[in-house]
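Chemist: Prediction below, plus the sequence it came from.
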Amino acid sequence: MDFFETINKRYSVRGFKDKKVEKEKLNQILEAGRRAPTGVNYQPIKIFVIDTEKNKELLKEIYPQPWFFEAPLVICVAASHKEAWTRPWDGKNIAEIDASIVMDHMILAATALGLGTCYIAAFKPYAALKLFDYDETLEPILFTPLGYPNAEPSERNNVRKNLTDLVIYK
């Protein structure tokens, strides 16, 4: 699939088939995340691959929408603010930016492989911390279910502002 076709095809999937994700495809997705750029290439992230069958009760605590744990897998990208690059002139730590880039790479890779995803930032962080065995150096940044789509895009997925509303040329 062409890159721009992948971008146009991606949508927030809120329904999944009862079909496992092949190990080869999962590894390609994880490799896309590993290859993602991060500030000064510090790679201050951890990627958690969560089996929904084994962790359904915890996933319900994290984000209680049924389609979230309907997918066979859920991926979480967590970041360490201690390990991330910080801009020296204003102290801006970019751990969350790095984690977002990693997740975006994986979501686009999943789309290119025919899999569905949905960015989840509206989760309960206190529940998500249980995934890390309460490792205080990690912060959960984003989740996505991962599986074969069983839902069409909503109309909201196709609504985008015009470039003239977003772009400012100087």
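Modeler: Good, I have the coordinates.
Chemist: Every contact and neighbour count from this point should use C-alpha atoms.
Modeler: Fine.
Chemist: which residues touch the strand or helix carrying residue 31?
Modeler: For residue 31, the host element (DSSP states H and E) is helix 23-35. By Cα atoms under 8 Å, 6 or more residues apart in numbering, the residues outside helix 23-35 that reach it are 102, 103, 104, 105, 106, 107, 109, 110, 113.
Chemist: Which helix or strand lies directly C-terminal to the longest helix seen in the chain?
Modeler: For the chain, the longest helix by residue count, based on DSSP state H, is helix 95-112. The helix or strand immediately downstream of helix 95-112 is helix 125-128, counting by DSSP H and E.
Chemist: try this one side by side with the last:
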Amino acid sequence: MEFYEVLKTRRSIRSYKSDPVPEEALRRIAEAAQCAPSACNRQPWKLVAVRNAALRKKICEVYRNPFLAQAPVILLALGNASMAWQRPGDDHSIVEIDLGIMFEHAVLAATAEGLATCWICAFERAKMDAAAGIQAPWTVLAVSPLGYAAAEPTPYQRKPSAETFEIID
């Protein structure tokens, strides 16, 4: 799929088929995620593809929306704040920014593979870490189902570019 088509095709999907995700697709998604830039190239992330049914069930007990359980794979985006760069004079790492870039690479790669995703952050991190068996200094910052969409997505609405983009000469 051509790059701009990928951008226009990607949607947050909330209904999945149970069809398995090919391992080759998972590997290409991982490679795309590894291409993501990060501050000072620290790469303070891990991308985990969970196919194990028992672990997926535990994750779905933390985020109870049924569409997550429908997908044959759950992606976990792990961040490590102690590895991430900090802006001088600021006591907060930019792990969320670095991880966001990496996870978007993964989501776009999934779209190019004909797969669907839905970026999820609406969970209690401590509970998700415990369910997924993630130990500090790592933490789950984002989750996504990964699989084939059960239905065609509806067209999306975006603000006009005049509201979101400006050129200053």
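Modeler: Yes, it's here. What you are looking at is a predicted structure, and each value in this text was computed from that prediction instead of being measured.
Chemist: how big's the offset between the helix holding residue 31 of structure 1 and structure 2?
Modeler: When structure 2 is overlaid, helix 23-35 of structure 1 sits 0.7 Å from its aligned residues on average, using mean Cα distance after the TM-score superposition for structure 1.
Chemist: Just the angle for that helix relative to helix 95-112, thanks.
Modeler: Interaxial angle, helix 23-35 of structure 1 versus helix 95-112 (axes from the mean of the first three to the mean of the last three Cα atoms, to 10 degrees): 150 degrees.
Chemist: matching residues in structure 2 for helix 23-35 of structure 1?
Modeler: Using TM-score structural alignment, the residues of structure 2 aligned to helix 23-35 of structure 1 are 23-35.
Chemist: the strands in structure 1, which residues?
Modeler: Counting by DSSP state E, one finds strands in structure 1 at the ranges 45-51, 73-79, 139-146.
Chemist: hmm, back to that, tell me how far the helix holding residue 31 of structure 1 lies from the chain's centre.
Modeler: Relative to the centre of its chain, helix 23-35 of structure 1 is centred 13 Å away, using Cα atoms, centre = their mean, to the nearest Å.
Chemist: Next: stretch 59-73 of structure 1.
Modeler: For stretch 59-73 of structure 1, the distance to the chain centre is 14 Å (Cα atoms, centre = their mean).
Chemist: list the buried ones in that stretch?
Modeler: Under the neighbour-count criterion of 16 or more other Cα atoms under 10 Å, stretch 59-73 of structure 1 has 59, 60, 62, 63, 68, 69, 70, 71, 72, 73 buried.
Chemist: how about residue 64 of structure 2, what's its partner in structure 1?
Modeler: By TM-score structural alignment, residue 64 of structure 2 lines up with residue 64 in structure 1.
Chemist: any idea how far that match is from residue 120 of structure 1?
Modeler: 11 Å (Cα to Cα, to the nearest Å).
Chemist: Spatially, what comes nearest to residue 141 of structure 1 if we skip its sequence neighbours?
Modeler: Spatial nearest neighbour of residue 141 of structure 1, excluding adjacent residues (Cα to Cα, 6 or more residues apart in numbering): residue 78 at 5.3 Å.
Chemist: list the contacts for that neighbour?
Modeler: Contacts for residue 78 of structure 1 (Cα under 8 Å, 6+ apart) come out as 45, 46, 47, 48, 99, 138, 139, 140, 141, 142.
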